[in-house]
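[1] Structure of the sequence below:
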Amino acid sequence: MQTLTKREKILLYVLLCIVVFAGGLFWMLLPALEKHNTLKAEYDTAQLELQSVKASMIDYGDLDKQLKETSEELKNIKNKYYEEMNKEDVDNLITSMTIEHGLTPVSLSIAEADQEDILSYTEYQLQQKKGSSSKSKDGKLKVYNVNLSVSGAITDVQTLVDDVRTTKSLKVSGITYSEEDDEKTTTITFKLFMI
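    Coordinates of the predicted model:
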């Protein structure tokens, strides 16, 4: 057998080192690579679960903002209506408005407060055409029906009616004017809505 030259020995030695290095690398790297792939799959699964949980969670960050907006809206609605009043309070309100406008109250009748449907104008028109009393989907309000007879100048009555239009929830539902002998009487029917 021939002996190897020095150059061949060095090449074999380098080849052996490369084989040992590559074998050790694969021997150590393959298990680590498999572990990496397993952990990567678990990480991806956890990310998907996290995204699905986040998507199904209620966003409480906007809840305070929504609560404030709803409270403001309720406050604005309440400002449009009188608080619940008894008959004496209604009497004082109507009588003081009448006297402020230079009119003399002749009679005042206040019916018991009833619950009335809240109807939009179109619902009211449809109800009037059909002649039926359909139930409102919006709810009910407590309403006093007030009949006030006053004597005084018709211009004072007109200013009273104009001022009533600007009040919270006192509305004029009818006016009749009568003139007997020298007595001029105007009967105004009000609806006082309360919340």
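
[2] switch to C-alpha atoms for all contacts and neighbour counts from now on
    Fine.

[3] Check which helices and strands the helix or strand in which Tyr13 is found sits against.
    Counting by DSSP states H and E, the element that carries Tyr13 is helix 6-56. For helix 6-56, the contact count by 3 or more C-alpha pairs under 8 Å, 6 or more residues apart in numbering; DSSP states H and E identifies no helix or strand as a packing neighbour.

[4] how far does that helix sit from the chain's center?
    How far helix 6-56 lies from its chain's middle: 57 Å, per C-alpha atoms, centre = their mean, to the nearest Å.

[5] Next, find the distance separating the spatially most central residue of the chain from Val20.
    In the chain, the C-alpha nearest the mean C-alpha coordinate belongs to Thr70, at 4.9 Å (C-alpha atoms, centre = their mean). The gap separating Thr70 from Val20 is 75 Å, by C-alpha to C-alpha, to the nearest Å.

[6] Let's compare: structure for the following, please.
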Amino acid sequence: MINLTNREKKLVYITFILCLIFGSYAFLLEPTIQSIQEKEALVTELSIEVDSYQLSFASITSLEAAYQNNLSELASLETLIGDYMQDEDVDRLVSEMLVDHYLTVSNFTLINNDADDYDINSAVAMAKSVQLTLSGDRDDFIDFVEVLYQRSDVVLTSLTMASDDEFEISFTIYMKAEQ
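    Presented below is the predicted three-dimensional model:
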């Protein structure tokens, strides 16, 4: 064995301790620190992804609420239109209103608007246009127009007063389609 002096023993001891410190840092602490940093980056990414999912969930919830609101709105709109009427029923309805207002018809045109069909909450609605040329008292005609205006299933499309006792009117009656 080699005899070492105290000074050499101290240097070997200090070198051994320094190698032990740097070795433990290089082989133990540095990989652990890198692993922690990688995991922190992963946590940050996952946190951003979770926030994104939460925002998506919130928007889905609000869209679902808007959808339910639209369904209830459509259901209330569906109650505004009447049941399906044959052409004869429309003729009878309009004729009764005209008789009630003492108006005489010189031209009656009824048009089925198949192109205007649209969906309302799984029930298909349809429209029938009515064009009338009438004669009678002006005040009676104005009362007739007011009755049409108050109906939720009728939309006035044109109104012409040719003279004091001759009038032209067009309107559309909306109804549920034949089931």
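
[7] What TM-score do the two superposed chains give?
    Remark: TM-score between the superposed chains equals 0.54 [TM-score structural alignment, normalised by the length of structure 2]; 151 aligned residues with a C-alpha RMSD of 4.3 Å.

[8] So which residues make contact with the helix or strand following the helix holding Tyr13 of structure 1?
    The element immediately downstream of helix 6-56 of structure 1 (helix or strand, assigned by DSSP H and E) is helix 63-79. Outside of helix 63-79 of structure 1, the residues within contact range by C-alpha atoms under 8 Å, 6 or more residues apart in numbering are Lys168, Ile195.

[9] chain center to helix 63-79 of structure 1: distance?
    With C-alpha atoms, centre = their mean, you get 7 Å for helix 63-79 of structure 1.

[10] Buried residues of the following helix or strand past it, list them for me.
    Proceeding C-terminally, helix 63-79 of structure 1 gives way to helix 87-100 as the next helix or strand, assigned by DSSP H and E. Residues of helix 87-100 of structure 1 classed as buried under the neighbour-count rule (16 or more other C-alpha atoms under 10 Å) are Val90, Asp91, Ile94, Thr95, Thr98.

[11] which position in structure 2 aligns with the second one?
    What that stands for is Asp91 of structure 1. If you follow Asp91 of structure 1 across to structure 2 using TM-score structural alignment, you land on Asp91.

[12] and the longest strand anywhere in structure 2, which residues are buried?
    Scanning structure 2 for the longest strand, with DSSP state E as the assignment, gives strand 104-120. Of the residues in strand 104-120 of structure 2, those scored as buried under the neighbour-count criterion (16+ other C-alpha under 10 Å) are Thr104, Val105, Leu110.

[13] And stretch 149-156 of structure 1, by the same measure?
    Ser149, Val150, Ser151, Gly152, Asp156.

[14] From these, which land in strands?
    Among the buried residues of stretch 149-156 of structure 1, the residues falling in strands (DSSP E) are Ser149, Val150, Ser151.

[15] Check the residues you listed against Phe190 of structure 1 and report the nearest one.
    Each of these was checked against Phe190 of structure 1 using C-alpha to C-alpha; the closest is Ser149, at 11.1 Å.

[16] In contact with the closest one, which residues are there?
    The contact partners of Ser149 of structure 1, by C-alpha under 8 Å, 6+ apart, come to Pro105, Val106, Ser107, Leu108, Thr185, Thr186, Thr187, Ile188.

[17] next one: Asn113 of structure 2
    With the criterion set at C-alpha under 8 Å, 6+ apart, Asn113 of structure 2 makes contact with Met126, Ala127, Lys128, Ser129.

[18] Tell me which of those residues persist in structure 1.
    When these are mapped onto structure 1 through the alignment and contacts are counted by both residues aligned by TM-score structural alignment, their matches' C-alpha atoms under 8 Å, the preserved ones are Met126, Ala127, Lys128.

[19] Does the first one lie in a helix or a strand, and which?
    This means Met126 of structure 2. Using DSSP H and E, the element containing Met126 of structure 2 is strand 123-135.

[20] Pull out the buried residues from that strand.
    Applying a neighbour-count criterion of 16+ other C-alpha under 10 Å, the buried positions in strand 123-135 of structure 2 are Ala125, Met126, Ala127, Lys128, Ser129, Val130, Gln131, Leu132, Thr133, Leu134, Ser135.

[21] any idea how far Leu98 of structure 2 is from the last one?
    Spelled out, that is Ser135 of structure 2. According to C-alpha to C-alpha, Ser135 of structure 2 and Leu98 of structure 2 sit 10 Å apart.

[22] anything in contact with each of the two?
    Residues touching both Ser135 of structure 2 and Leu98 comprise Thr104, with contact defined as C-alpha under 8 Å, 6+ apart.

[23] now Ala153 of structure 1: how far from Lys171 of structure 1?
    For Ala153 of structure 1, the distance to Lys171 of structure 1 - C-alpha to C-alpha - is 21 Å.

[24] on that earlier part again, report the distance from the strand holding Met126 of structure 2 to the chain centre.
    Here strand 123-135 of structure 2 is found 30 Å from its chain centre; the criterion is C-alpha atoms, centre = their mean.
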